[in-house]
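S.K.: Predicted coordinates and the sequence they were generated for:
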Amino acid sequence: RAFDLPVTLLTLPDRAHIAYAESSQQGRLERDMKSVQPHLTAYHQLQAEACSQVDSVALIKQLRRGTP
């Protein structure tokens, strides 16, 4: 699933993970892995599905030119 809020994922020196999600009304810091894991899973899925940097730049240039 895509992120519905801005989320910052951090890996601490001890390899623990935390997530910070922010809305217009509040911020929420999650340290419990049961809460952090879905964010990590979504992030890794986005990484796997994303275009490479070269392909992303080419697509952006193509869209800026207005060509399909």
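M.R.: On my side now, so go ahead. Since the model is a prediction, treat every value here as computed from it, not as a measurement.
S.K.: contacts and neighbour counts: CA atoms only from here.
M.R.: Fine.
S.K.: Show me where the chain has its strands.
M.R.: Ranges of strands in the chain, per DSSP state E, are 7-11, 17-22, 27-30.
S.K.: Now do the buried residues in stretch 28-45.
M.R.: By 16 or more other CA atoms under 10 Å, the buried positions in stretch 28-45 come out as Val36, His39, Leu40, Tyr43.
S.K.: Please identify the deepest-packed of the strands of the chain.
M.R.: strand 17-22 (a mean of 18; mean count of other CA atoms under 10 Å).
S.K.: here's the one I want to compare it with:
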Amino acid sequence: MSAPIVVYGPSSAGGRAVTINGAIAGLARDDRDLVEFLRRAGLYEAEQLLDDPHWIEWRGGRAHWYEAA
């Protein structure tokens, strides 16, 4: 089973697309944006999930890196 939250690799303009259960949540430009998307989805302890591979899969780059590819 894959993680319900996917953070895709950095785009050429910077930022990373985020999906939650397959639905587009938005473009995160930093961890604060990512935490906000998770809170809007009802995950109020979002900061604690950022490094949990059961919840978040970081694809195409280092975790917590949002700069242009």
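M.R.: Thanks, I have it. This structure is a prediction, so every number in the text was calculated from the model and none was measured.
S.K.: How alike are these chains, TM-score-wise?
M.R.: Aligned and superposed, the two chains score 0.31 in TM-score terms (TM-score structural alignment, normalised by the length of structure 1); 39 aligned residues with a CA RMSD of 3.6 Å.
S.K.: closest to Ile60 of structure 1 out of the strands of structure 1?
M.R.: strand 7-11 (24.0 Å; CA to CA).
S.K.: before we move on, back to that, can you list the strands of structure 1 in TSV and add distance to Leu63 of structure 1?
M.R.: Shown next, in TSV, are the strands of structure 1 (distance: least, CA to CA, whole Å):
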stretch	distance to Leu63 of structure 1
strand 7-11	27
strand 17-22	30
strand 27-30	35
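S.K.: nearest to Ala58 of structure 1, of these?
M.R.: strand 7-11 (26.9 Å).
S.K.: and the angle for the closest one with strand 17-22?
M.R.: Interaxial angle, strand 7-11 of structure 1 versus strand 17-22 (axes from the mean of the first three to the mean of the last three CA atoms, to 10 degrees): 160 degrees.
S.K.: Quick one: list the elements packing against strand 7-11 of structure 1.
M.R.: Strand 7-11 of structure 1 sits against strand 17-22, with contacts defined as 3 or more CA pairs under 8 Å, 6 or more residues apart in numbering; DSSP states H and E.
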